[in-house]
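Participant: How does the following fold in three dimensions:
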Amino acid sequence: MMILNCDVGEGCLSDESVISFIGQANIACGVHAGDADVMANTVRIAKANAVQIGAHPSYNDRENFGRLPMTLTSEQIKQLIIEQVSSLQHIAKQQSVEVQYVKPHGALYNQMMQSEQVFSAIIDGLLHCHGSLALMILAHPNLQRYQEIAKKNGIVLILEAFADRAYDDAGYLLKRSEKGALLATPQAVQKQVKQLIENSTITTINGHVLPLQVDSICVHGDNPIAVAQIEQLAKLIK
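Facilitator: Predicted structure coming up:
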């Protein structure tokens, strides 16, 4: 069964208005958005709704909301992951809950999917964090190498697709700078989610149909069109 997830703690929406409808909350770790108080409040809301808590670490680029690519060494990426995930883990522990998975944010997420080196550095970071953490990555027709690396390191992968983002013909998210990157209507969002649930496929921007194995579907917290219908999307998944 698929789960609905959403990026929260980013100041883009009222977290209380969406968390009750999702199964996984990707909580910003105070770098691209949020701070310790926001993180603590978001953890509290997620706990009250029995929602899984995930860390949503980013490049250190609050000015651009973590959406611009950066060139870091593997060690720098590893430390970035350790510091941000550990920060959320500390806050969660104070409320007697655990962080269960990690979903990189923005440009870090996209570069992870394009670079085995970045992916491996993130895996290394997880291995140096407390506890057993899963890693949420983009569902894609060709993930064999990533799956091999994760398995070798004992990391469980959570494969996600997006309710409100368009895909290119290679199976990656269409760049936000390109026309049509965000689905523009409620009908388009619901159609994409139904297709994922019923057929385990996605239709690209040019009309190609790609098979996808999906565990979780993301609704972006900064897309009002998608957030406004999150209750309906939750019903589709159930």
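Participant: contacts and neighbour counts: CA atoms only from here.
Facilitator: Fine.
Participant: Can you show me the helices along this structure?
Facilitator: 15-19, 36-48, 74-94, 106-114, 116-127, 144-152, 186-199, 224-227, 230-237 (DSSP state H).
Participant: and Cys6, which of those is closest to it?
Facilitator: Comparing these against Cys6 with Cα to Cα, the closest turns out to be helix 15-19 (7.9 Å).
Participant: picking up where we left off before, need the helices of the chain in JSON lines with mean neighbour count, can you?
Facilitator: Shown next, in JSON lines, are these (neighbours: other Cα atoms under 10 Å):
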{"stretch": "helix 15-19", "mean neighbour count": "18"}
{"stretch": "helix 36-48", "mean neighbour count": "19"}
{"stretch": "helix 74-94", "mean neighbour count": "19"}
{"stretch": "helix 106-114", "mean neighbour count": "19"}
{"stretch": "helix 116-127", "mean neighbour count": "20"}
{"stretch": "helix 144-152", "mean neighbour count": "13"}
{"stretch": "helix 186-199", "mean neighbour count": "17"}
{"stretch": "helix 224-227", "mean neighbour count": "20"}
{"stretch": "helix 230-237", "mean neighbour count": "16"}
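Participant: Figure out which of the ones you listed is closest to Ile137.
Facilitator: Short answer: helix 106-114, nearest of these by Cα to Cα, at 7.5 Å.
Participant: can you give me the angle the closest one makes with helix 74-94?
Facilitator: 120 degrees (axes from the mean of the first three to the mean of the last three Cα atoms, to 10 degrees).
Participant: Which secondary structure elements does helix 106-114 sit against?
Facilitator: helix 116-127, strand 134-138 (3 or more Cα pairs under 8 Å, 6 or more residues apart in numbering; DSSP states H and E).
Participant: same thing but 7 Å
Facilitator: With contacts taken as 3 or more Cα pairs under 7 Å, 6 or more residues apart in numbering; DSSP states H and E, helix 106-114 sits against helix 116-127.
Participant: one more, for comparison:
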Amino acid sequence: MCGVTIVTTAGRPDAQSEALAQQAANALQCRFVSRQKRSVQKLSSHYDAHVIVAGKERYEYFAKGASAPFFFHPNSAAFRLKRIARGEREPFLDATVLRAGMSFLDCTLGIGSDSLVAAYVVGEQGSVTGLEANTNIAFIVKQGMYMYDTTELPLTACMRHIEVVATEAVAYLQQQPDNSVDVVYMDPMFEEVIEESTNFTALREAGEHITLSEQWVHEAKRVARQRVVLKAHYTSTWFTQYGFLQQKRESAKFHFGVWEKE
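Facilitator: Just a heads-up that it's a prediction; the model follows:
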């Protein structure tokens, strides 16, 4: 669900970036194009395609028409984990009530910040699966979690514990048994743009904009063993429309909604 994609190297490729480019082309079954000193914009225009660039240390994804590339970075997860380790409150955990050994399904992985926090809490005895509808973004995040600086613990251990699956959420949920995952989590692209969240601009431009639906919520509630958690803009009507108890927070632009299985 991402259209025509080509893979190329950085502007001045070396053997490592060429190998990474070929790895991406093979994994995504798309065409490798030699850079030949051409700009990413020129390549995108010439081939009418999205472009994945293999650099020396990371992949970057240039979606057609996007103003900035998407690449993996742990983003807010790093300082969130430090706050949790200090015993500070984390609204995401207040909503999900995750504990060691639990299973967590993130229906909208994106850059993976919430899944990283979940992986830290559930530990090695638990499980975290992240779904991403855009195949290119799923590849970038999966590889980014694998390639990221291994000296940064416990962040690295959390990354290695997340299973990234390139699929659309409803299709995946339909294949799961009843009551098979402790917590199912949904964070669709907000109906309202939060201007302060500029670090998500590249993801918003490159990602799939799949809105919440009755079918999606129904399947999530069927699969969840304990609860379904929805993250949405604080003005969203989704909370009441789909039967979630909205956890309101002063000054927060997004709220969590919780549905608990009886």
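Participant: Overlay them and tell me the TM-score.
Facilitator: Once superposed, chain against chain, the TM-score is 0.30 (TM-score structural alignment, normalised by the length of structure 1); 119 aligned residues with a Cα RMSD of 5.4 Å.
Participant: Could you give the number of residues near Tyr185 of structure 2?
Facilitator: The tally of other residues near Tyr185 of structure 2 (other Cα atoms under 10 Å) stands at 24.
Participant: heading toward the C-terminus, what's the first helix or strand past the host helix or strand of it?
Facilitator: Counting by DSSP states H and E, the element that carries Tyr185 of structure 2 is strand 181-186. Scanning forward in sequence from strand 181-186 of structure 2 by DSSP H and E, the next helix or strand is helix 201-206.
Participant: Which residue ranges of the stretch 151-262 of structure 2 form helices?
Facilitator: Along the stretch 151-262 of structure 2, counting by DSSP state H, counting those that start in this stretch, helices occupy 155-160, 169-174, 201-206, 214-223, 238-241.
Participant: Out of those helices, which gets nearest to Asp114 of structure 2?
Facilitator: Here helix 155-160 is closest among the helices of the stretch 151-262 of structure 2 (Cα to Cα), at 11.0 Å.
Participant: In the strand or helix carrying Ser44 of structure 2, which residues are buried?
Facilitator: Per DSSP H and E: Ser44 of structure 2 is located in helix 40-47. By neighbour count on 16 or more other Cα atoms under 10 Å, the buried set for helix 40-47 of structure 2 is Val40, Gln41, Leu43, Ser44.
Participant: would you turn those into a markdown table with distance to Ser17 of structure 2?
Facilitator: As requested, the buried residues of helix 40-47 of structure 2 are exported to a markdown table (distance: Cα to Cα, whole Å):
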| residue | distance to Ser17 of structure 2 |
| --- | --- |
| Val40 | 15 |
| Gln41 | 19 |
| Leu43 | 17 |
| Ser44 | 19 |
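Participant: if we can go back for a sec, list the buried residues of the strand holding Tyr185 of structure 2.
Facilitator: Buried residues in strand 181-186 of structure 2, counted by 16+ other Cα under 10 Å: Val181, Asp182, Val183, Val184, Tyr185, Met186.
Participant: Distance of Met39 of structure 1 relative to Glu116 of structure 1?
Facilitator: 30 Å (Cα to Cα, to the nearest Å).
Participant: Kindly apply the preceding question to Val43 of structure 1 instead.
Facilitator: Distance from Val43 of structure 1 to Glu116 of structure 1, by Cα to Cα: 31 Å.
Participant: Please apply the same query to Asp37 of structure 1.
Facilitator: When distance is defined by Cα to Cα, Asp37 of structure 1 is 34 Å away from Glu116 of structure 1.
Participant: same question, Ile91 of structure 1
Facilitator: 31 Å.
Participant: Ok, Ser216 of structure 1 next?
Facilitator: In terms of Cα to Cα, Ser216 of structure 1 sits 22 Å off from Glu116 of structure 1.
Participant: and if you look at Ile19 of structure 1?
Facilitator: Ile19 of structure 1 is 32 Å from Glu116 of structure 1, by Cα to Cα.
Participant: Next: Thr42 of structure 1.
Facilitator: Distance of Thr42 of structure 1 to Glu116 of structure 1, computed by Cα to Cα: 32 Å.
Participant: hmm, back to that, columns distance to Ile158 of structure 1 on top of the helices of structure 1, output as JSON lines?
Facilitator: Converted to JSON lines, the helices of structure 1 look like this (distance: least, Cα to Cα, whole Å):
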{"stretch": "helix 15-19", "distance to Ile158 of structure 1": "19"}
{"stretch": "helix 36-48", "distance to Ile158 of structure 1": "19"}
{"stretch": "helix 74-94", "distance to Ile158 of structure 1": "17"}
{"stretch": "helix 106-114", "distance to Ile158 of structure 1": "13"}
{"stretch": "helix 116-127", "distance to Ile158 of structure 1": "13"}
{"stretch": "helix 144-152", "distance to Ile158 of structure 1": "11"}
{"stretch": "helix 186-199", "distance to Ile158 of structure 1": "15"}
{"stretch": "helix 224-227", "distance to Ile158 of structure 1": "21"}
{"stretch": "helix 230-237", "distance to Ile158 of structure 1": "16"}
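Participant: just so I know, which of those helices lies nearest Leu210 of structure 1?
Facilitator: Of these, nearest to Leu210 of structure 1 by Cα to Cα is helix 186-199, at 10.1 Å.
Participant: packing partners for that closest one?
Facilitator: On a contact count with 3+ Cα pairs under 7 Å, 6+ apart, helix 186-199 of structure 1 meets strand 201-203, helix 224-227.
Participant: still on that earlier bit, pick out whichever of the buried residues of helix 40-47 of structure 2 sits closest to Arg222 of structure 2.
Facilitator: Using Cα to Cα, Ser44 comes nearest to Arg222 of structure 2 of these, at 42.0 Å.
Participant: The closest residue to Asp182 of structure 2 other than its chain neighbours: neighbour count?
Facilitator: Using Cα to Cα, 6 or more residues apart in numbering and skipping the chain neighbours, the partner closest in space to Asp182 of structure 2 is Arg225 (4.6 Å). Counted with other Cα under 10 Å, residues neighbouring Arg225 of structure 2 total 19.
Participant: re earlier: downstream neighbour of the helix holding Ser44 of structure 2 in the secondary structure list?
Facilitator: According to DSSP H and E, the helix or strand after helix 40-47 of structure 2 is strand 50-54.
Participant: ok and that next one relative to helix 40-47, angle-wise?
Facilitator: Using the same axes, to 10 degrees: strand 50-54 of structure 2 against helix 40-47 is 130 degrees.
Participant: Output the contacting helices and strands for strand 50-54 of structure 2.
Facilitator: strand 5-9, helix 15-28, strand 59-62.
Participant: could you redo the last one with a cut-off of 10 Å?
Facilitator: Other helices and strands packing on strand 50-54 of structure 2, by 3 or more Cα pairs under 10 Å, 6 or more residues apart in numbering; DSSP states H and E, are strand 5-9, helix 15-28, helix 40-47, strand 59-62, helix 135-147.
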